[in-house]
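# got a predicted structure here, sequence first:
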Amino acid sequence: MLAVAGLLDGCRHDVVVPTPVVDYYPLEVGTYRAYAVSDTLWNKGVATPTNYQLRESVTEKFADAAGQTAYRVLRARRTSSTDAWVDDSVLVVQPQQQAVLMTRNNVRTIELIYPLRAGKTWKKYAFATAQPDSVRAFDATVEQPFTTPGPAPKSYAATVIARDQQPIEANDGLLRRGGALQIFAQGMGPVLRRRYAYQTFYTTSNNASVITPTVIQVGHSRLEVLIDSGKL
């Protein structure tokens, strides 16, 4: 826990909101959160969408090698509500005094930090030296209401938005656009995740670049929206 405190020292902050971070990422064995996922791939200006559901179930509470509390989260996938869930992958989530950590594919990230402060930034991959130096930041306001998009919208009284800041080469506003964000709701946890990376140009046979500002030529977009939660 001291290591996390050291990594978070020096983070920029403004307005303090004294809400425990665990309220924004509750974890209890036997509970789950289910998401509607919209995945879209673009190739040569043609979009190919895929829709499915993803469930994250908390299956185990244990102590890691450092003696810190950790939770095993099993992700399962299905095409529609009439299909059976099929195990997909496993995450390890650790709620600590100053942060919520997640380990996926052997990479640890800092998903959320405490206390919630408008505009505060931190290094998402502070534990992973082989990963890019990605910075995550809270929006200019915290503890704000939010309603999820989609055919069955859900409203939450208090949420916080955390965005991954993108380097200019990935988000120049003309040829390339990229971004990622998560929205956490008090008492519920992650209610929306979105990431995208687009190219709005293509290269001709003469190696000339043709810009198409309103047409995505190559890219990927993924949106996860919470649709259900409860106990298994």
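Sure thing, it's come through. Numbering: from 1, shown residues only.
# please count neighbours and contacts with C-alpha atoms only from this point.
OK.
# just the helices from the chain, written as ranges.
2-8 (DSSP state H).
# give the buried residues for the lengthiest strand in it.
In the chain, assigned by DSSP state E, the strand with the most residues is strand 46-63. Residues of strand 46-63 classed as buried: Gln53, Leu54, Arg55, Glu56, Ser57, Val58, Thr59, Lys61 (neighbour count, 16 or more other Cα atoms under 10 Å).
# list the contacts for the third one?
The one in question is Arg55. Arg55 makes contact with Tyr32, Arg33, Ala34, Tyr35, Leu74, Arg75, Ala76, Arg77, according to Cα atoms under 8 Å, 6 or more residues apart in numbering.
# could I get the contacting residues of the closest residue to the fourth one other than its chain neighbours?
In this case it means Tyr35. Setting aside the residues directly before and after it, Tyr35 is nearest to Leu226 in space (Cα to Cα, 6 or more residues apart in numbering), at 4.3 Å. With contact taken as Cα under 8 Å, 6+ apart, Leu226 is in contact with Arg33, Ala34, Tyr35, Ala36, Thr148, Pro190, Val191, Leu192.
# now those residues as a markdown table including neighbour count and distance to Asp164?
Putting those into a markdown table (neighbours: other Cα atoms under 10 Å; distance: Cα to Cα, whole Å) gives the following:
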| residue | neighbour count | distance to Asp164 |
| --- | --- | --- |
| Arg33 | 21 | 23 |
| Ala34 | 21 | 23 |
| Tyr35 | 22 | 21 |
| Ala36 | 21 | 22 |
| Thr148 | 16 | 20 |
| Pro190 | 22 | 15 |
| Val191 | 25 | 16 |
| Leu192 | 22 | 14 |
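# next up, a second structure to put side by side with the first:
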Amino acid sequence: MHSRARVQRVAIIIGLFTAIVSCVGDVSAISNSRDFFPLTVGRYIIYQVSQEVYATAQQTPSISNWEEKDEISRLVSDSAGIATYLVIRSSRTTSKGYWQKVKEYTVKKYPEMIVTNVDNRPVISMVYPISKGVTWNGNSFNTNGPAPFSYDQINQPATINTKVFKQVLMVIERNDTSIINRYISTKQYALGIGLVADELTALELCQTTDCIGSGKIESGIRTSRQIVEFGDL
């Protein structure tokens, strides 16, 4: 198992090197790349989550709102000596409610990448050095099909949930649209803070002859997570 993991990692490193070399002429690598995904025990971020669920039999979507908190609870090292952070995710229905633990997940900090493992699905969330034009297969460590992730809008200011961040980068995890569906997934990370926005759209559009191409939503889901508060316990 460990040999297989090493082979996977070597292949990923070679792929990353090739991608970075191919785009050196676009934008120079950011020297403080790792500060976009800071990992410290006790650090937490609270998000406002809004979700719209569309069903064929419903004329309007079902809308839900709640808060989630991701807190780094401890640091361990795996058998290869890679730093592994355990994150506890909790939720509550209102800003005054009690937090209830939802799940635990891990974040592995490699020298050249960050691997986030939620629900036993490890994903390469970020690769180093950060540079516009770099692409990588986010699903390299899981059995799902290839997923081309890429950086966009590096070191740009952004306002998220009324909060202003001076240096933000975007990771495009999926951007597939057509006249019959819309699958878009993006994450934004602020320097020194981490994930500040997570937007997911997975919609099936009307495909009958009378409405195809109109953009009418038949079914699917749209979820938005935006930062409310962050700090250290």
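Cool, got the structure. Source: prediction; values computed, not measured.
# the longest strand of the first structure maps to which residues in the second structure?
Alignment of strand 46-63 of the first structure against the second structure: residues 60-77, by TM-score structural alignment.
# and if you look at stretch 108-126 of the first structure?
Stretch 108-126 of the first structure maps onto residues 122-140 of the second structure, going by TM-score structural alignment.
# start to end distance for the matching stretch?
8 Å (Cα to Cα, to the nearest Å).
# what residues does that stretch touch?
By Cα under 8 Å, 6+ apart, the surrounding residues in contact with stretch 122-140 of the second structure are 8, 12, 15-16, 19-20, 23, 26-31, 33-34, 111-117, 141-142, 145-154, 171, 173.
# inside strands: which ones of the residues you listed?
Among those, the residues falling in strands (DSSP E) are 113-117, 148-154, 171, 173.
# list just the nearest of the residues you listed to Leu205 of the second structure.
Glu173 (20.8 Å; Cα to Cα).
# quick one: the aligned partner of the closest one in the first structure and Pro132 of the first structure, what's the gap?
Taking TM-score structural alignment, Glu173 of the second structure has Asp164 as its aligned residue in the first structure. Counting by Cα to Cα, the gap from Asp164 of the first structure to Pro132 of the first structure is 12 Å.
# neighbour count winner among the two?
Taking neighbours as other Cα atoms under 10 Å, Asp164 of the first structure and Pro132 compare with Asp164 leading, 20 against 11.
# close enough to count as contact, Gly219 of the first structure and Gln199?
Yes: using Cα atoms under 8 Å, Gly219 of the first structure makes contact with Gln199 at a distance of 6.1 Å.
# more neighbours: which of those two?
More crowded of Gly219 of the first structure and Gln199, by other Cα under 10 Å: Gln199, with 25 against 21.
# closest to the centroid, which residue in the second structure?
Lys187 (4.6 Å; Cα atoms, centre = their mean).
# isn't it right up against Leu195?
Yes: assessed by Cα under 8 Å, Lys187 of the second structure is found in contact with Leu195 at 7.1 Å.
# which neighbours do those two share?
Going by Cα under 8 Å, 6+ apart, no residue sits against Lys187 of the second structure while also sitting against Leu195.
# residue in the second structure matching Lys154 of the first structure?
Residue pairing (TM-score structural alignment): Lys154 of the first structure is matched to Lys163 of the second structure.
# number of residues surrounding its match?
Residues near Lys163 of the second structure, counting by other Cα under 10 Å, number 12.
# show me the contacts for it.
Going by Cα under 8 Å, 6+ apart, the list of residues near Lys163 of the second structure is empty.
# distance-wise, check it relative to Phe230 of the second structure.
In terms of Cα to Cα, Lys163 of the second structure sits 11 Å off from Phe230 of the second structure.
# next one: Phe36 of the second structure
14 Å.
# what does Pro38 of the second structure give?
Relative to Phe230 of the second structure, Pro38 of the second structure is positioned 12 Å away (Cα to Cα).
# list residues touching both of these two?
Shared contacts of Pro38 of the second structure and Phe230 (Cα under 8 Å, 6+ apart): Ile193.
# helix, strand or coil: sort out Ser3 of the second structure for me.
Assigned by DSSP: H, G, I helix; E, B strand; the rest coil, the conformation of Ser3 of the second structure is helix.
# that one: neighbour count?
Neighbours of Ser3 of the second structure (other Cα under 10 Å): 8.
# same question for Leu112 of the first structure.
Neighbours of Leu112 of the first structure using other Cα under 10 Å come to 27.
# go on, the one 3 residues further on?
Residue neighbour count, defined by other Cα under 10 Å, stands at 18 for Pro115 of the first structure.
# do Thr18 of the second structure as well
Residues within reach of Thr18 of the second structure, counting by other Cα under 10 Å, total 13.
# what's the counterpart of it in the first structure?
Taking TM-score structural alignment, the alignment pairs Thr18 of the second structure with Gly10 from the first structure.
# same check on Tyr105 of the second structure?
Alignment note (TM-score structural alignment): Tyr105 of the second structure maps to Leu91 of the first structure.
# do I have it right that its match meets Val73?
Yes: counting by Cα under 8 Å, Val73 is a contact partner of Leu91 of the first structure at 5.0 Å.
# so for those two, which residue has more residues nearby?
Val73 (23 against 19).
# how near is the more buried one to Gln165 of the first structure?
In this view, Val73 of the first structure and Gln165 of the first structure are 26 Å apart by Cα to Cα.
# residue contacts, the match of Tyr105 of the second structure?
So Leu91 of the first structure contacts Arg72, Val73, Leu74, Arg75, Met102, Thr103, Arg104, Asn105 (Cα under 8 Å, 6+ apart).
# surely the third one is in contact with Glu56?
Put plainly, it is Leu74 of the first structure. Yes: in this structure, Leu74 of the first structure is within contact of Glu56 by Cα under 8 Å, at 5.6 Å.
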